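Peer 1: What follows is a predicted protein model with its sequence.
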Amino acid sequence: MTETSPYDSAEFLDSDEAIAEYLAAAVEEGDAALFRRALGVAARARGMTEIARQTGLSRESLYRALSDEGNPSLDTALRVVNALNVRLTATVASG
């Protein structure tokens, strides 16, 4: 019998560049739920306590907003993005 362990993307997000690429790929998909999940994974990779401190939000509210049932406000999402040291940009869509 083959043993498996749970896969956690957060384990591989070990730099600002990796986090930025991960979030960019999620944004590219155009799926708000996917971006919310990616934002939560990136926040866990950096450490929810640290993200909470930098955003001025409680850990509990961050976990709730970034959960599968969550729906973070744009303000919350931008605070988390800024705390992750990432900049979101807009470009003209092709095609």
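Peer 2: Right, received. Where do you want to start?
Peer 1: C-alpha from now on. contacts and neighbour counts both.
Peer 2: Noted.
Peer 1: Residues touching the helix or strand harbouring Asn82, excluding its own?
Peer 2: Assigned by DSSP states H and E, Asn82 belongs to helix 74-83. With contact meaning CA atoms under 8 Å, 6 or more residues apart in numbering, helix 74-83 is reached by Leu39, Ala43, Ile51, Gln54, Thr55, Arg87, Leu88.
Peer 1: so can I have TSV of these showing secondary structure, distance to Pro72 and neighbour count?
Peer 2: TSV is the format used below for the contacts of helix 74-83 (DSSP: H, G, I helix; E, B strand; the rest coil; distance: CA to CA, whole Å; neighbours: other CA atoms under 10 Å):
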residue	secondary structure	distance to Pro72	neighbour count
Leu39	helix	10	22
Ala43	helix	13	25
Ile51	helix	15	24
Gln54	helix	16	14
Thr55	helix	13	20
Arg87	coil	18	12
Leu88	coil	16	11
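Peer 1: got another, please set it beside the one above:
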Amino acid sequence: MPLETTRFDIQDHLKTHEDRLLYLEAAFDDGDPALIAHALGDVARTVDMTSLAKDVVVARQVLYEAPSETGDPRLSTVLSVIKALGLKISVVSNKEPV
């Protein structure tokens, strides 16, 4: 008997602001720029992309393409999306100062 599986969609698990925040925190903790961009795209797709694009002042298509495997979002785009999502980036030390 074959094993039945269902398609996993992260958007099914990013229902609340806190869910989205924790997901992005995990991506930033990993530190991989591609993973961060992908996670940011996942979170952006959980909200209304049209209004998000207006808040970020970029074309909707840019929001879809930037976090893709071939995309390379500019820092200004990343920061604008984070701000439009009601989030902010903080820098904390993970070691003793030099």
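Peer 2: Looks like it came in fine. Model, not experiment: these values are computed from the prediction.
Peer 1: Quick check: TM-score for this pair?
Peer 2: Remark: TM-score between the superposed chains equals 0.90 [TM-score structural alignment, normalised by the length of structure 1]; 95 aligned residues with a CA RMSD of 1.4 Å.
Peer 1: Any idea how far the helix holding Asn82 of structure 1 is from the middle of the chain?
Peer 2: In terms of CA atoms, centre = their mean, to the nearest Å, the centre of helix 74-83 of structure 1 is found 9 Å from the chain centre.
Peer 1: What are the buried residues along it?
Peer 2: Within helix 74-83 of structure 1, the residues scored as buried using 16 or more other CA atoms under 10 Å are Thr76, Ala77, Leu78, Arg79, Val80, Val81, Ala83.
Peer 1: Now for the nearest residue in space to Ala65 of structure 1 that is not next to it in sequence: which residues touch it?
Peer 2: Spatial nearest neighbour of Ala65 of structure 1, excluding adjacent residues (CA to CA, 6 or more residues apart in numbering): Pro72 at 4.7 Å. Shown in contact with Pro72 of structure 1 (CA under 8 Å, 6+ apart): Arg36, Ala65, Leu66.
Peer 1: distance of the last one from Leu57 of structure 1?
Peer 2: Distance, Leu66 of structure 1 to Leu57 of structure 1, by CA to CA, to the nearest Å: 12 Å.
Peer 1: Who has more neighbours out of these two?
Peer 2: Leu66 (24 against 15; other CA atoms under 10 Å).
Peer 1: didn't the more buried one look like it was pressed against Arg36?
Peer 2: Yes. Between Leu66 of structure 1 and Arg36 there is a contact at 5.8 Å, judged by CA atoms under 8 Å.
Peer 1: ok, so of the contacts of helix 74-83 of structure 1, who is nearest Glu3 of structure 1?
Peer 2: Set against Glu3 of structure 1, the nearest of the contacts of helix 74-83 of structure 1 by CA to CA is Ala43 (28.3 Å).
Peer 1: Much appreciated, bye for now.
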